[in-house]
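In: Sharing a sequence plus its predicted fold:
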Amino acid sequence: MRRFLIVLLISVISVSAFCQTPNGAAPLYNDLSDKLKKEEIMNALPLSLEMYRVYVPYFWDAHHRVLSKRLIEDDYGIKVLSFLKVLISKGDPEIKEMLTPLYLWGKVRYSNDSVRVNESFTDLTAYLEEGTGFANSKAETYMLMTLKELEDKPFVSKKRQQEVLKKVVANLEACECHESDNRDQLTLTERAWSRYLLAQSYHYRYEHFDQNPEYLGKSAQYSPDQMDLAEKRAFQMDAFLFTGQMELLKYRIEYFSWLDKEGEHAAALEQMASIAFAYPSDTNMKLLMNYYADHGGKQDFPVYWQAHINSQGAEVPNLKFRFSKHDKINFSDKQEKWLMFDFWGTWCPPCIKEMPEVQAFYHENLTRGGVPKLLVYTLSFMSENLSRFMDENDYTFPVAEIDRKDLNAFGVSSFPTKVLVTPEGQYVVIPLGADWKLFVKNYVLL
C-alpha cells in the first residue's frame, strides 16, 4: 500500500498540472475539510469514510493536514481525539495504520496519567520499526511532537526518549531520496519532507540531550535547501506543528554564528554562502560579500560565487532547443553565458498572468548595455495556437515547443518554473512562488 500511496500523493502535495483525480473527489474533499474544521466534527465521519473509498490521497491529506492542526487547539483537540478513536475503530487496517500515530500523539498530549502516556509512547515507538512513515502514518512527525509533549510530562525516561530520537533519525536518513540523482516529483517530495524532519530532529537532540555542535551542524545541513523549497508543501504542516511558522533559516544562522564565534571562518563562509544561495535577498548577498571580503578574498567575489552555485547545481541534460533559424541551444556545446528558461503553457493561468513580467525582463536584459551576461528563453509545453498567442500579445521573447521528455529531463512538474543554467553547464531550479527576478539578479550578479 505504502509505495502506491506515495505515488498518488504527488497529486495532493505537488501542484503539478498533470494530476488526475476521480470525479467528485475535490468537492468531497472540500466538504470533509470544512466539517473537520467545524464544531460538528462527528458529522464528518460518513464523509471521511466516503473519501477513503473514493480517493485515498485526499483522505490522507485532509486528516493529517487538518486534524493535526486542530489537535493542538486545546478547546477542540479532545473532540478530534474522539473522532480519531471512532474512525480507527471502524476496523479498516489501512485507516488504522495511517492514523494511529496521529491518535497516539493526541493521547499523550491530553493525558496526565503516567501509565497511559508510557503505553501510548510504546505503541507509537512500534510504528517506527516499519520504516519511514512518509505519505502514510507520518510516525516520525508524531513522535517528534510526542517528545515535545514530554518536556512537561516527566513520565518517560530520557534514555528511552533519546533512543527513540535516534530511531527517527535512522529512519529518515535511510531514505534513498538523499542519495538519488533522480529529480522526479516523488523523490523530491519525499526528500523535502525527510530533510525538514532531520533538521528538527538534530536540533532537538542538540537542545535537549547534549550540546554537541555536530548536531547543530547537522540541523543546518538538513535545513530546507533550494530543491526542498520547491516542494515546501510536503513539510509545511510539520513546520506549523513544530514551531508555528516556516523557520527555514534559523538553524543555518545559529550554526553560522557558532562557527564564527569559534573562529572557524572558512566553514562559516560556506554556511553563509549556503544561506545566500537558498535565500538570495539583497541583505543576505551583502552579508556574504562583506564576510567574504573579511575572511575569503583569494578570488574575486563573482568567481567564488559562481563556483558555489555550480557546486549546488546539477549537470544540464543533453538537449537541443531551436528558437529560430539562427537561435539554437545545444547543451552538448559549451555555453559562454548564463541562460534562463521559463517553462510555461498557454493553458496555465499563472503563466499567462506573469507573461508581461517575463517580456519586460527579457527587454530589460537586452537593453542593459555592454556584453550581456544572461540570455533569456522560454519553453512552451502543450500550448495551443502559440504563434497567434505571441502575436496578439506582442511578445518578442524567444520560445520553443517542448515535450514531456524535456520536462522530465529538468524535473519540471509545476508551472510556471524558472531554470537557470550556468556557463559551466550546471542548472538550478528557482523555487516556485519565489521572487524569480531577485534570484536571477543575485545569482548572475546583474
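Out: The structure has been received and is ready for your questions.
In: can we go C-alpha only for contacts and neighbour counts from here?
Out: Fine.
In: What helix or strand is residue 400 located in?
Out: Following DSSP states H and E, the helix or strand that holds residue 400 is strand 399-402.
In: Below is an additional structure, to be compared with the one above:
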Amino acid sequence: MSKNLLSIAILILAMGIVFVNVWKPSQADGEKDLPKEEAFRGSEEIPGASFSKVKEGRPAPDFELTTLDGETIKLSDYKGKKVILNFWATWCPPCKAEMPHMQNFYEENNNKGIEVLTVNLTNIDKGEENIKTFVKEYGLTFPIPLDENGLIGPQYQAFTIPTSYIIDSNGMITKKIVGPMDEAMMKNLTNNIK
C-alpha cells in the first residue's frame, strides 16, 4: 500500500510541476498591454542608480564634486569638450595600471579639447591622504573629483572598476568601458566622436 501512495504522490508532484511550467497566468493588472521589456523595467532600479538614464546615446547626468585640490567642479562645466570620465580607487590593480596611460593621454590631449576626469570612489577608498600619496607617486595632473558620499559611482554604474565613459562635446555618452584602457584605446575612442 505504501508503494502505491508513494507512486501516487510522485505522479501528483510531476503533474504539478508540468502544470506550473505550462500554465500561463493572465497578466497582472499593472502590466496589461505592456511589452515584456516595459513590464520588467520597474525592477531595474537600484536606489541612486538609474540605469535608464546612464547609457550610451543619452546625456551624461550632471554632478558636482570637490576635487582633491579643493576646487568644486560640475561635469556640465566641460560641455564643449570631449571627456573621458573615469571611476577608480587606489587599491584597484587595474586602476593602477591604467593611470600612467591616463596621464600620458591627458598631457598629449588636454589642449586639444579633450578633458580627463578621474572620479575617485572615496567612500570605498583608503582615505584622502592615501589618495594624495597615490597622485604624487603617479604624477597625476588631471582633475580628480572625490565621490565622498558614494552617490556618483553607483549612478554611473561603476560597480566594477575602473569604469569609464566617453562623453562627446555635446555631453552625450558615446561609450562605456569596463576595465582598464591604454592610450591607443583612449585615442581611438575620442577620435571617433565630435
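Out: Arrived safely. Please read all numbers here as calculations on a predicted model, not as lab measurements.
In: same for the strand holding residue 400 of structure 1, what does it pack against?
Out: Counting contacts by 3 or more C-alpha pairs under 8 Å, 6 or more residues apart in numbering; DSSP states H and E, strand 399-402 of structure 1 packs against strand 320-324, strand 374-381.
In: will you turn the ones you listed into CSV that also has mean neighbour count and distance to residue 184 of structure 1?
Out: What follows is those, written out as CSV (neighbours: other C-alpha atoms under 10 Å; distance: least, C-alpha to C-alpha, whole Å):
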stretch, mean neighbour count, distance to residue 184 of structure 1
strand 320-324, 14, 21
strand 374-381, 20, 17
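In: Output those strands in a markdown table, with distance to residue 206 of structure 1 appended to each entry.
Out: As requested, those are exported to a markdown table (distance: least, C-alpha to C-alpha, whole Å):
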| stretch | distance to residue 206 of structure 1 |
| --- | --- |
| strand 320-324 | 49 |
| strand 374-381 | 43 |
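In: picking up where we left off before, what does the strand holding residue 400 of structure 1 contact?
Out: Contact partners of strand 399-402 of structure 1, identified using C-alpha atoms under 8 Å, 6 or more residues apart in numbering, comprise 321, 322, 323, 377, 378, 379, 380, 381, 382, 383.
In: can you name the residues of structure 2 that the helix or strand that it is followed by overlays?
Out: Sequence order places helix 404-410 as the next helix or strand after strand 399-402 of structure 1, per DSSP H and E. Under the alignment (TM-score structural alignment), helix 404-410 of structure 1 falls on residues 150-156 in structure 2.
In: Give the buried residues for the matching stretch.
Out: Using 16 or more other C-alpha atoms under 10 Å as the test for burial, stretch 150-156 of structure 2 gives 152, 153, 154, 155, 156.
In: Quick check: which of the helices and strands packed on strand 399-402 of structure 1 is nearest to residue 37 of structure 1?
Out: Each of those was scored for nearness to residue 37 of structure 1 using C-alpha to C-alpha, and the closest is strand 374-381 (38.2 Å).
In: residues in structure 2 matched by that closest one, start to end?
Out: Counterpart in structure 2 of strand 374-381 of structure 1, with TM-score structural alignment as the criterion, is residues 114-121.
In: need the strands for structure 2, in chain order.
Out: According to DSSP state E, structure 2 carries its strands in the segments 64-67, 72-74, 82-88, 114-120, 145-146, 163-167, 173-178.
In: what residue of structure 2 takes the place of residue 318 of structure 1?
Out: Residue 318 of structure 1 maps onto residue 62 in structure 2 when the alignment is built from TM-score structural alignment.
In: ok, that match to residue 35 of structure 2 distance?
Out: With distances taken as C-alpha to C-alpha, to the nearest Å, residue 62 of structure 2 is found 31 Å from residue 35 of structure 2.
In: try residue 118 of structure 2
Out: Shown here: residue 118 of structure 2 relative to residue 35 of structure 2, a distance of 39 Å by C-alpha to C-alpha.
In: And residue 73 of structure 2, by the same measure?
Out: On the measure of C-alpha to C-alpha, residue 73 of structure 2 and residue 35 of structure 2 end up 41 Å apart.
In: For those two, indicate the residue with more neighbours.
Out: Each of residue 73 of structure 2 and residue 35 has its neighbours counted (other C-alpha atoms under 10 Å); residue 73 has more, 16 against 9.
In: Please list all residues in contact with the alignment partner in structure 1 of that one.
Out: Matched across to structure 1, residue 73 of structure 2 falls on residue 329, judged by TM-score structural alignment. If you count contacts by C-alpha under 8 Å, 6+ apart, residue 329 of structure 1 has them with 320, 321, 322.
In: next one: residue 242 of structure 1
Out: Listed by C-alpha under 8 Å, 6+ apart, the contact partners of residue 242 of structure 1 are residue 145.
In: roughly how far out does the helix or strand residue 196 of structure 1 falls within sit from the chain middle?
Out: Applying DSSP H and E as the criterion places residue 196 of structure 1 in helix 185-208. Here the centre of helix 185-208 of structure 1 is set off from its chain's centre by 10 Å, with C-alpha atoms, centre = their mean, to the nearest Å.
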